[in-house]
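Engineer: below: sequence and its predicted model.
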Amino acid sequence: MRSITRLVAAFALAAPLTAVPSVTPPAVAADEPKWRKLTSFRISPEAPHQNDVLRVLLHCPTEANHAILGSTAFMLKGSWRRYREVGVGLTGRNFGRRAVIISRYAPPGDHEVRMKCVKVSIHQPSGLRKVKVLSRAALPLVVREFHVGQYF
């Protein structure tokens, strides 16, 4: 084994030096617009009833590959958990959208919707996930009582 490495080293030293063009990564971070680093999300409708569907549009920083939404308004029927988290996948431009149902059993009143932009990496040999929180945002949400008249 040593003779092979010495032989390769001898050829490398004997070869004439040539100019190798420098390979530099493109300056993406310098030319990147400032809005790509921002964390924001929007919920519509702004004052939903119980048993409504919320449409969530969100944007995360460029390093993120996943987003997590959580609120007490998203609780499920028959569940003892008052706080529920919903995952949102991101597109190539780090936008995401998701429809979330407010249960009829969610308590009416003031709630807060929290969003975390995360970078999830998986160690392939062991299968362990590493979740790094990059940014957070929150919005207030007022859930109104269910009325049959909202469907007519």
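Structural biologist: Now that the structure is in, tell me what you want to look at.

Engineer: going by C-alpha atoms from here, please, whenever you check contacts or count neighbours.
Structural biologist: Will do.

Engineer: go ahead and confirm Met115 touches His59.
Structural biologist: No - in this structure Met115 lies outside contact range of His59 using CA atoms under 8 Å: 10.2 Å.

Engineer: just the strands in this protein please.
Structural biologist: For the chain, strands defined by DSSP state E occupy the ranges 40-44, 53-59, 66-71, 84-89, 95-101, 109-123, 128-143.

Engineer: ok, structure two:
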Amino acid sequence: MGNCCRPHLGEDCIGAYEYNVCFDCMFFNIIFCCNRPMWSNSGCDAVKLKDPSWASGTSLRRSFEAALAGVDMKECINEAPRSCQSLDPCGTGCKNVQNMSPHLNATWCKETNDKMLHPAGFSCKAHHWITYGGKGERQEHMVIAINKYSGGL
């Protein structure tokens, strides 16, 4: 409890970008999450990229990071099914990684794989997991893992 151990992301995983659950709330993001972007390759859940094709400044990495920060990603996150709508005062429901991860895989990851990553020999996939703090508080985690791709997922 209270740790942030990510699950095994596969033998072919060469890195992973972590999702910032505070991103949508500017107040919480500034105070608790150091004003981090929606996705980053640093932090407890991320896996540092360890393939030369993904070195800092390479066109593949710049293109992928631009896609992570792009409008399509934001729309995909916002379009993911929500939970606890009856408890949300706005009636829009709560975002949760259990719904967002499969939605990302079916939409954004599929499109990004087809257009950008597969031609370069890589693929991406969203993974999520839940941990609980020392007082039982739920902590959601999600990453987009980058894997070597050999023609089949």
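Structural biologist: On my side now, so go ahead. Treat the numbers as computed from the prediction; the structure is a model and nothing was measured.

Engineer: superposed, how do the two chains score by TM?
Structural biologist: Superposed pair, TM-score by TM-score structural alignment, normalised by the length of the first structure: 0.27. Supporting alignment: 68 aligned residues with a CA RMSD of 4.7 Å.

Engineer: return the most buried member of the strands of the first structure.
Structural biologist: Ranked by mean neighbour count under mean count of other CA atoms under 10 Å, the strands of the first structure are led by strand 66-71, which reaches a mean of 21.

Engineer: and the angle from it to strand 95-101?
Structural biologist: 30 degrees (axes from the mean of the first three to the mean of the last three CA atoms, to 10 degrees).

Engineer: and the contacts of strand 66-71 of the first structure?
Structural biologist: Contacts to strand 66-71 of the first structure, defined as CA atoms under 8 Å, 6 or more residues apart in numbering, come from residues 60, 83-90, 111-120.

Engineer: sorry, back to before: I'd like the strands of the first structure as JSON lines, with distance to Leu7 of the first structure appended.
Structural biologist: Below are the strands of the first structure laid out as JSON lines (distance: least, CA to CA, whole Å):
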{"stretch": "strand 40-44", "distance to Leu7 of the first structure": "59"}
{"stretch": "strand 53-59", "distance to Leu7 of the first structure": "55"}
{"stretch": "strand 66-71", "distance to Leu7 of the first structure": "50"}
{"stretch": "strand 84-89", "distance to Leu7 of the first structure": "52"}
{"stretch": "strand 95-101", "distance to Leu7 of the first structure": "54"}
{"stretch": "strand 109-123", "distance to Leu7 of the first structure": "37"}
{"stretch": "strand 128-143", "distance to Leu7 of the first structure": "42"}
